[in-house]
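Chemist: here are the coordinates; sequence isn't available:
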């Protein structure tokens, strides 16, 4: 394999965490591995709600931390919740200084929305539902103007090279076709900030390329994975046949939109005292139940927003328009869709993974903040906080090389020789995850999922990217099988109760999950 050695810090990903970390590392030289053009294909840019922060004078970071712990259903690390929420306001102010155009009131204050399971209106937003895209735009502009940052657009990471438990390189290839021979890139340090796993599911709100590859390649290299079974399903993806499914932001329910079925019956009031503003896992299961029963769940914004939805929530309005829906006159069909992975690569409070020389931030990480059920709009906040934590720790841990020249960009030429994932195999994997490892799970379905994943991997083991997908899928299904209870976003129909003795974060190694999968495939479990 061709090798390139650099004194630069290598960042995998191009979302909010990757961009913010790169800026905080400056003037240390950085190279970013971005599968798409900056701003395209990153989950951060698709985030509609905003950034959660206790900005209201009557609110307090302690309230925010308490809401986070409560929503996480007993598996949130309270110290991490305190760490992240305590400085949330500082990150809003920093983003503002960097050009993020947050919505402001007439007197200059921040416009804040209330979302599910928050005790206060504390989600700072941009243009109603444009927070992710607008924040990303501001950071991308800063990155483009920073000479110490080189972005390799159209490039994706497919594997980690290790020696003695230390990461020594990252295999990269051309992302346009996925068929180039890999190049081993060896840098000064490695930060994974490459997104979650929502695209492993056939019904998802995530960009098409976000399919667990970053988590999977770390797991295949031996990194410890935590809370893999906890996948959050967004209750209100638009059920309009698009892949990925457009998102009807939770802020709509914060504004007073209600959920009804095809008979016009409002069903959440009978499910939870907070009705439409119940925790996401509760609302997702209620919508899934209505969907399974053929009752066509819908989000009704007519009375509370009317025509205002078209200016206040432009992304939702645009998605409605292209699907022939006028939300001012008719309700929006919705379904639960894979949205956010609470689990991922286990990190400590310095952002370090279990492999030496490897840091992780954003959705690919599992910091302990989200537990079994992420509190709405805590995802962007966590990405910002841990991006800075990782940057600070890398600066402290990695000596500056005298040869670190920021004016000499890397020149990487790819040659043919790789194998891209088979589209039919990818779709089969996604359908398996949705039907058997989805909103509601059981032992028989999870075992069948592991058998199907085993067969798919065996038939397509020549594609590193697909192997990474299968690794993450195996971890989700395997850990879901081992957690014999229902907790947060993890719902087992055969174990419907929450077991007080199971209220611990789950830890897994891929080798253990592969052994379990092999036994199940041979019907020995």
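Modeler: That came in fine, so what should we check first? Fair warning: this is a prediction, and the values are worked out from it, not measured in the lab.
Chemist: only C-alpha atoms for contact and neighbour calcs from this point on.
Modeler: Fine.
Chemist: what sits against residue 123?
Modeler: 49-53, 112-115, 377 (Cα atoms under 8 Å, 6 or more residues apart in numbering).
Chemist: would JSON lines of the residues you listed with neighbour count be doable?
Modeler: Shown next, in JSON lines, are these (neighbours: other Cα atoms under 10 Å):
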{"residue": "49", "neighbour count": "27"}
{"residue": "50", "neighbour count": "31"}
{"residue": "51", "neighbour count": "28"}
{"residue": "52", "neighbour count": "29"}
{"residue": "53", "neighbour count": "28"}
{"residue": "112", "neighbour count": "26"}
{"residue": "113", "neighbour count": "23"}
{"residue": "114", "neighbour count": "22"}
{"residue": "115", "neighbour count": "28"}
{"residue": "377", "neighbour count": "23"}
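Chemist: Could you export those residues as CSV, including secondary structure and distance to residue 6?
Modeler: Formatted as CSV, the contacts of residue 123 follow (DSSP: H, G, I helix; E, B strand; the rest coil; distance: Cα to Cα, whole Å):
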residue, secondary structure, distance to residue 6
49, coil, 38
50, coil, 36
51, strand, 35
52, strand, 37
53, coil, 38
112, strand, 44
113, strand, 45
114, coil, 46
115, coil, 44
377, coil, 36
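Chemist: Include distance to residue 297 when you put the residues you listed into CSV, please.
Modeler: Converted to CSV, the contacts of residue 123 look like this (distance: Cα to Cα, whole Å):
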residue, distance to residue 297
49, 21
50, 25
51, 28
52, 28
53, 31
112, 27
113, 24
114, 22
115, 20
377, 23
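Chemist: on contacts alone, who are the packing partners of the helix or strand that contains residue 316?
Modeler: According to DSSP states H and E, residue 316 maps onto helix 314-322. Packing partners of helix 314-322 (3 or more Cα pairs under 8 Å, 6 or more residues apart in numbering; DSSP states H and E): helix 309-312.
Chemist: okay, now the one to match up with it:
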């Protein structure tokens, strides 16, 4: 099997690349690990993509409905202000050029998405003197943002709407669902495809370019908001292919995840937008959790709020704090997804305090790429949560993840199409033959690749080690204990991702962003990277 562009992953980044690739005339093959269920359907469905779960929204400035942000904020917003907020949240560790390019590209990419059929919530009324028949999009504010610039859909179902629109847009694409990439194929420094397993067995895909978009590492921890497929596999695959990773120590813990006594599994997220609308974090005594920690209080960046919660829980010897949303009007209409999740736990936000605690939410680092998704390996690209463009630095700004996946996924396809055109104009052969890919795969088998899988018991050991040793707060002793367990396990791609996190954390013996180091005096306040 051959193609111009092999896309591995079916979330916002992968589907944006696939759709844009189709528009530009690329022969695209999409591989996704989600289970294919029999029966009629109107369009493709990638239910295990993390994009489906994104509640808060998409941070973007410059859309045509309110190009200056003046209607939403009463004063102008700007790309420069969004860039400044991103750099501040990233604790001085962002790549400023990447931040500027991705944030500046947000409006064009979002208008493209809207053109594909994405429907975002609108304000109740149009501004006085507006020539548009429709009100502008409703915008909210979240932690770390200086303005209301976050558009949303279905109240708190933004990711699901973006996923729906992109799924419809790639109807008819060549697809291997129930497929899992086991190894990337590299020949003379160029990525030329992948070894793919599906229920029929093992096969080889020869590709002129390969894009990894499989999500983050949440599922190698015990408590996470991530879906079941987020096990860091792209990290291990890319490392084996010769790509670089960076900033792996920066694992973002979302401050407000519904507390449960279950030991493992995906947790119910309580979006930052709830605090953006006025909910307050309090402890069991009714005292503010964040007072005195940061002038922005409960709307400080996630690393600061998570650290404040962890400190209060250590102080009180308790497992959770509370989110008080009892005074908010219209909670069910604004947050229907959250309301349903709380109802399943017998919690009424109009009457009850919501028990919350931090849990693994987002991988800020990953495979090192340019703003077009290019890795250091020719022909290999990555986008979305498995990648590290430098946008997030040491801590991701709320609602910048959908932005990045959309902008970089689209840009990757455009870069690949441009390279194909350039190669053809020079008379060079850009295509990769199946015979060549088969030969590379055969050689890799002789060297012991693909890597082994973990048993359920081994995966559980890994999750426990990562939760204890590389959690929201870290010590050298805990990290080294986690590394000992990592050394004892089969060296699967998931274990490689875990090793990259722990080793990166050990190389940074001080607090920065969402990497909180307890062994030494906190030097974060004395100077960020």
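Modeler: Thanks, I have the structure now. Keep in mind it's a predicted model, so treat the numbers as computed, not measured.
Chemist: Can you pull the TM-score for these?
Modeler: Overlay of the two chains. TM-score (TM-score structural alignment, normalised by the length of structure 1): 0.86; 471 aligned residues with a Cα RMSD of 2.1 Å.
Chemist: Identify the residue range in structure 2 corresponding to whichever helix or strand comes after the helix holding residue 316 of structure 1.
Modeler: For helix 314-322 of structure 1, the following helix or strand on the C-terminal side (DSSP H and E) is strand 332-341. Under TM-score structural alignment, strand 332-341 of structure 1 corresponds to residues 354-363 of structure 2.
Chemist: and the matching stretch, how far from structure 1 on average?
Modeler: On superposition with structure 1, the mean distance recorded for stretch 354-363 of structure 2 (mean Cα distance after the TM-score superposition for structure 1) is 0.7 Å.
Chemist: For that stretch, which residues meet the burial criterion?
Modeler: Burial within stretch 354-363 of structure 2, assessed by neighbour count using 16 or more other Cα atoms under 10 Å, is assigned to 354-363.
Chemist: can you pull out the strands in the stretch 301-450 of structure 2?
Modeler: For the stretch 301-450 of structure 2, applying DSSP state E, counting those that start in this stretch gives strands covering 321-324, 354-363, 366-368, 380-382, 387-388.
Chemist: do the stretch 1-150 of structure 2 as well
Modeler: With DSSP E, counting those that start in this stretch as the criterion, the stretch 1-150 of structure 2 has strands spanning 2-8, 28-32, 58-59, 139-140, 150-151.
Chemist: need the next SSE after the last one, C-terminal direction.
Modeler: This means strand 150-151 of structure 2. Immediately after strand 150-151 of structure 2, counting by DSSP H and E, sits helix 158-169.
Chemist: Distance of the residue of structure 1 most remote from its centre relative to residue 191 of structure 1?
Modeler: Most distant from the centre of structure 1: residue 402, at 36.6 Å, with distances by Cα atoms, centre = their mean. Computed with Cα to Cα, to the nearest Å, the distance linking residue 402 of structure 1 and residue 191 of structure 1 is 21 Å.
Chemist: Hmm, residue 17 of structure 2 is touching residue 410, no?
Modeler: Yes. Using Cα atoms under 8 Å, residue 17 of structure 2 is in contact with residue 410, at 4.8 Å.
Chemist: Those two - which one has more neighbours?
Modeler: residue 17 (32 against 26; other Cα atoms under 10 Å).
Chemist: separation between whatever residue of structure 1 lines up with that one and residue 195 of structure 1?
Modeler: Matched to structure 1 by TM-score structural alignment, residue 17 of structure 2 sits across from residue 21. Counting by Cα to Cα, the gap from residue 21 of structure 1 to residue 195 of structure 1 is 14 Å.
Chemist: repeat for residue 189 of structure 1
Modeler: Counting by Cα to Cα, the gap from residue 189 of structure 1 to residue 195 of structure 1 is 19 Å.
Chemist: neighbour-wise, which of the two wins?
Modeler: More neighbours surround residue 195 than the other of residue 189 of structure 1 and residue 195, with 33 against 22 (other Cα under 10 Å).
Chemist: show me what contacts the residue nearest the centre of structure 2?
Modeler: Centroid check for structure 2 by Cα atoms, centre = their mean gives residue 385 as the closest residue, at 3.6 Å. Neighbour list for residue 385 of structure 2: 213-216, 362-366, 401, 405 [criterion: Cα under 8 Å, 6+ apart].
Chemist: can you check residue 179 of structure 2 too?
Modeler: Per Cα under 8 Å, 6+ apart, neighbours of residue 179 of structure 2: 31-34, 196-199.
Chemist: which residue lines up with it in structure 1?
Modeler: So, by TM-score structural alignment, residue 179 of structure 2 is matched to residue 155.
Chemist: do residue 246 of structure 2 as well
Modeler: Per TM-score structural alignment, residue 246 of structure 2 is aligned with residue 226.
Chemist: Nearest spatial neighbour of the match of residue 17 of structure 2, chain-adjacent residues omitted?
Modeler: Counting by Cα to Cα, 6 or more residues apart in numbering, residue 21 of structure 1 lies nearest to residue 387, which is 4.7 Å off, once chain neighbours are set aside.
Chemist: Thanks again, I'm all set now.
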